[in-house]
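Visitor: build me a model from this:
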Amino acid sequence: MSSPKIGWVGMGRMGYPMAERLVDAGYDVYVWNRTRSKAEPLAAKGATLVDSPRDLAEVDILGTMVSTGQDVEQVYFGENGVLSGDKTPKIFLDCSSIADHQSAAIRARLAERGAELIASPVSGNGKCVKAGKLSAVASGPRGAFEKVRPVIAAMAANGVSYVGEGELARFCKIAHNVFLGVVTQNLAEITILAEKAGIPRSAFLDFMNNSVMGSIFTRYKTNAFVNLDWTTTFTPGLLRKDLDLGLSSARDLGVPMPVTAATREALQAHFGAATLKDDPDAYLQKDFAALLETVALAAGIELESENSPYPTGLELPQAAE
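Guide: A predicted model of the protein is given here:
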């Protein structure tokens, strides 16, 4: 597939910058989004906007980055969905985080139309995409993967890992997001422990970032923890969904995951703490790093911003003068 025509659905915090990288890489990209205005800036860069998913039926590769398995099904099979007519893209590339059983059912339905599915969930947030730090994992037919590998690599510049057939990439993503939840909860706990002992959050987290326990993730979350910046990259609700997926898979496969179960219950406390806010629903749409406030509440600490900007490691390079 020399120069594939790519269809794309999903203009959220992740979907927009991913599609933008495809446009910047020179691909011919056709975009549908439920809220058309969110996709219009991409049209100004060269993408073509269409009126419904059905209008994407003649692309070579159909990419999706949406919230749930039900959303994927609706885009593919719903009224005016991609497959609501007679045409069928050869390869479907789904980057969403959905359950393995949902993915398997979708794969079977696509096979009936002669199409192949590559599951390729990603690791990172919108800023990671822009900074070239996004990574991806993929599973599905090896031949189809090789055809879409350059497309995935254009979005996930930090690397693409092929893990095998079927839904194995879904398990990788579930495991990844379980780890995300456990690390964030524990990082919040030890940060509050250090603060209650008298250590500024910025000093403690700088030490952690420079230690063997530091990571890309702890570094780019440090600014949020230090300055109480809850600009949304990933919501507590989505994290709860992924922890539930992990625990469900663990039950199915007979794997004990007590740390994950404890993290799930700690996360639930955040939903209770949100009721103390003036607008609980709006608060729960803020970033999941706000878990720090729930841990602080339980420790009897009222947090204040340290007003100390900390480099995230995701800063875009400055253009040469």
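Visitor: from here on, contacts and neighbour counts on C-alpha atoms
Guide: OK.
Visitor: which residue sits closest to Tyr16, ignoring its sequence neighbours?
Guide: Leaving out its chain neighbours, the residue that sits closest to Tyr16 by C-alpha to C-alpha, 6 or more residues apart in numbering is Gly10, at 6.9 Å.
Visitor: that neighbour and Asp71 touch, don't they?
Guide: No. Contact between Gly10 and Asp71 fails when scored by C-alpha atoms under 8 Å: they sit 9.9 Å apart.
Visitor: the more surrounded of the two?
Guide: Set Gly10 next to Asp71 and count neighbours by other C-alpha atoms under 10 Å: Gly10 wins out with 25 against 17.
Visitor: before we go on, could you also do this sequence so I can check it against the first one:
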Amino acid sequence: MRFSFLGLGNMGAPLARNILLAGGDLTVFTRREDCARAFAAEGAVVATDRKELAACDVLCTCLPLPEHVRDAVLGASGADGLYAAMAPGAVHLEFSTIDPATAKTLMQAAAARGIAYVQATVGKTPQMALRREEPLFVGGDREAVHRLLPLLEQIGRPHDVGSVDAACAVKLLSNMIGMANLAVLAEGLRIGAAAGIGSHALLPLLQDTGARSFQMDVRGPWIATDDFSPRFSVDLAAKDLRLGCAMARSWNCDPELTERAFAAFGRAQEAGLGGEDACAVFKAGR
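Guide: Sure thing, here's the model as predicted:
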């Protein structure tokens, strides 16, 4: 199969390389010359125009925001995006963290042109993608999902969750829960400091209690050592919390606690911390 890939960032680049390792015929587009040279050296065709990506069997996208994906495949008018140039029978394989409403809009627009839509939302980190261990939450066109599963099993760890709603929701729920937990952890560490217990001393004590969590194990030490270099930024955390809260409200669920966490990350953005790691929410506490 001929694959095209748009979005060679921290997550997209290792996924695209995994397609090459799996033997896929890959065309990529990037404006970064160093990235283009690296992929050309590894055997990919580097397109000079994004429109060239439409000549494929499977278009892959891994972009930061829902609107980036929508603009790429639909364009400003719905007639000047990649869908308009793709052949009927092609597949759009979408890896980005987007909301269910956007995914359903894309699926409907793709179906109108005879294109199958598959959402394969990435679950964890670029490091796991490099090791081909990235969880992929997969949903969408049934025939296309079954056709792509052998490839997905070579580039990550796919979980077929059925629908595009579910494929988007699992990742958003993961970040809603994880980032809310991080906001509470940051608050707890600030309260601990007020009690005279520094983070270095408090974290080992908490890790032997019911307070222990993934965020405590991973980001707790970063907070304690003032390490706020971006792995997953405040801006990205806030984006996912915004999408998750909107998703919940669209299904008549009240994301009361998540919205409080969202407000905490909003304060971190207002404090100019958007580009730092999500654990910088610690620095924006009241």
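Visitor: returning to that earlier point: alignment lookup: the residue nearest to Tyr16 of structure 1 to structure 2.
Guide: In structure 2, Gly10 of structure 1 lines up with Gly7, judged by TM-score structural alignment.
Visitor: please enumerate the strands of the stretch 1-150 of structure 1.
Guide: 5-9, 28-32, 48-49, 61-64, 91-94, 116-119, 122-123, 135-139 (DSSP state E, counting those that start in this stretch).
Visitor: JSON lines for these, including distance to Phe207 of structure 1 and mean neighbour count?
Guide: Compiled in JSON lines, the strands of the stretch 1-150 of structure 1 are given as follows (distance: least, C-alpha to C-alpha, whole Å; neighbours: other C-alpha atoms under 10 Å):
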{"stretch": "strand 5-9", "distance to Phe207 of structure 1": "41", "mean neighbour count": "25"}
{"stretch": "strand 28-32", "distance to Phe207 of structure 1": "44", "mean neighbour count": "23"}
{"stretch": "strand 48-49", "distance to Phe207 of structure 1": "47", "mean neighbour count": "18"}
{"stretch": "strand 61-64", "distance to Phe207 of structure 1": "39", "mean neighbour count": "26"}
{"stretch": "strand 91-94", "distance to Phe207 of structure 1": "38", "mean neighbour count": "24"}
{"stretch": "strand 116-119", "distance to Phe207 of structure 1": "37", "mean neighbour count": "27"}
{"stretch": "strand 122-123", "distance to Phe207 of structure 1": "24", "mean neighbour count": "22"}
{"stretch": "strand 135-139", "distance to Phe207 of structure 1": "26", "mean neighbour count": "24"}
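Visitor: and of those, who's closest to Met257 of structure 1?
Guide: strand 122-123 (21.6 Å; C-alpha to C-alpha).
Visitor: have a look at how far, on average, that closest one is from structure 2.
Guide: Mean deviation of strand 122-123 of structure 1 from its aligned counterpart in structure 2 after superposition (mean C-alpha distance after the TM-score superposition for structure 1): 1.4 Å.
Visitor: so what touches that strand?
Guide: Strand 122-123 of structure 1 has contacts (C-alpha atoms under 8 Å, 6 or more residues apart in numbering) with 95-96, 134-137, 156, 173, 176.
Visitor: just flag the most distant two among these.
Guide: Ala156 and His176 (15.8 Å).
Visitor: who's more crowded, those two?
Guide: Using other C-alpha under 10 Å, the more surrounded residue of Ala156 of structure 1 and His176 is Ala156, with 24 against 15.
Visitor: packing partners of the longest helix along structure 1?
Guide: Ordering each helix of structure 1 by length in residues (DSSP state H) puts helix 168-196 first. In terms of contacts (3 or more C-alpha pairs under 8 Å, 6 or more residues apart in numbering; DSSP states H and E), helix 168-196 of structure 1 is packed against helix 100-112, strand 122-123, strand 135-139, helix 201-210, helix 236-253, helix 258-273, helix 291-298.
Visitor: want to throw those into CSV with distance to Thr64 of structure 1?
Guide: CSV is the format used below for those (distance: least, C-alpha to C-alpha, whole Å):
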stretch, distance to Thr64 of structure 1
helix 100-112, 13
strand 122-123, 12
strand 135-139, 14
helix 201-210, 34
helix 236-253, 17
helix 258-273, 28
helix 291-298, 29
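Visitor: give me whichever of these is most buried.
Guide: strand 135-139 (a mean of 24; mean count of other C-alpha atoms under 10 Å).
Visitor: that one maps to which residues in structure 2?
Guide: Going by TM-score structural alignment: strand 135-139 of structure 1 matches residues 135-139.
Visitor: contacting residues for Val29 of structure 1?
Guide: Val29 of structure 1 neighbours (C-alpha under 8 Å, 6+ apart): 5-8, 19, 22-23, 46-48.
Visitor: among those, which one lies nearest to Leu62 of structure 1?
Guide: Looking across the contacts of Val29 of structure 1 and measuring by C-alpha to C-alpha, the closest to Leu62 of structure 1 is Gly7, at 4.6 Å.
Visitor: residues touching the closest one, list them.
Guide: 29-32, 56, 59-63.
Visitor: circling back to that earlier point, now do the match of strand 135-139 of structure 1: everything it contacts.
Guide: 118-124, 145, 156-168, 170-171.
Visitor: distance from that stretch to structure 1 after superposition?
Guide: So stretch 135-139 of structure 2 averages 1.1 Å relative to structure 1 (mean C-alpha distance after the TM-score superposition for structure 1).
Visitor: can you tell me the number of residues neighbouring Thr231 of structure 1?
Guide: Other residues close to Thr231 of structure 1 by other C-alpha under 10 Å number 14.
Visitor: actually, Leu273 of structure 2.
Guide: A count of neighbours around Leu273 of structure 2, defined by other C-alpha under 10 Å, yields 22.
Visitor: would you confirm that it contacts Cys279?
Guide: No. If you go by C-alpha under 8 Å, Leu273 of structure 2 and Cys279 don't touch, sitting 9.9 Å apart.
Visitor: name the residues contacting each of those two.
Guide: With C-alpha under 8 Å, 6+ apart as the test, Leu273 of structure 2 and Cys279 both reach Val234.
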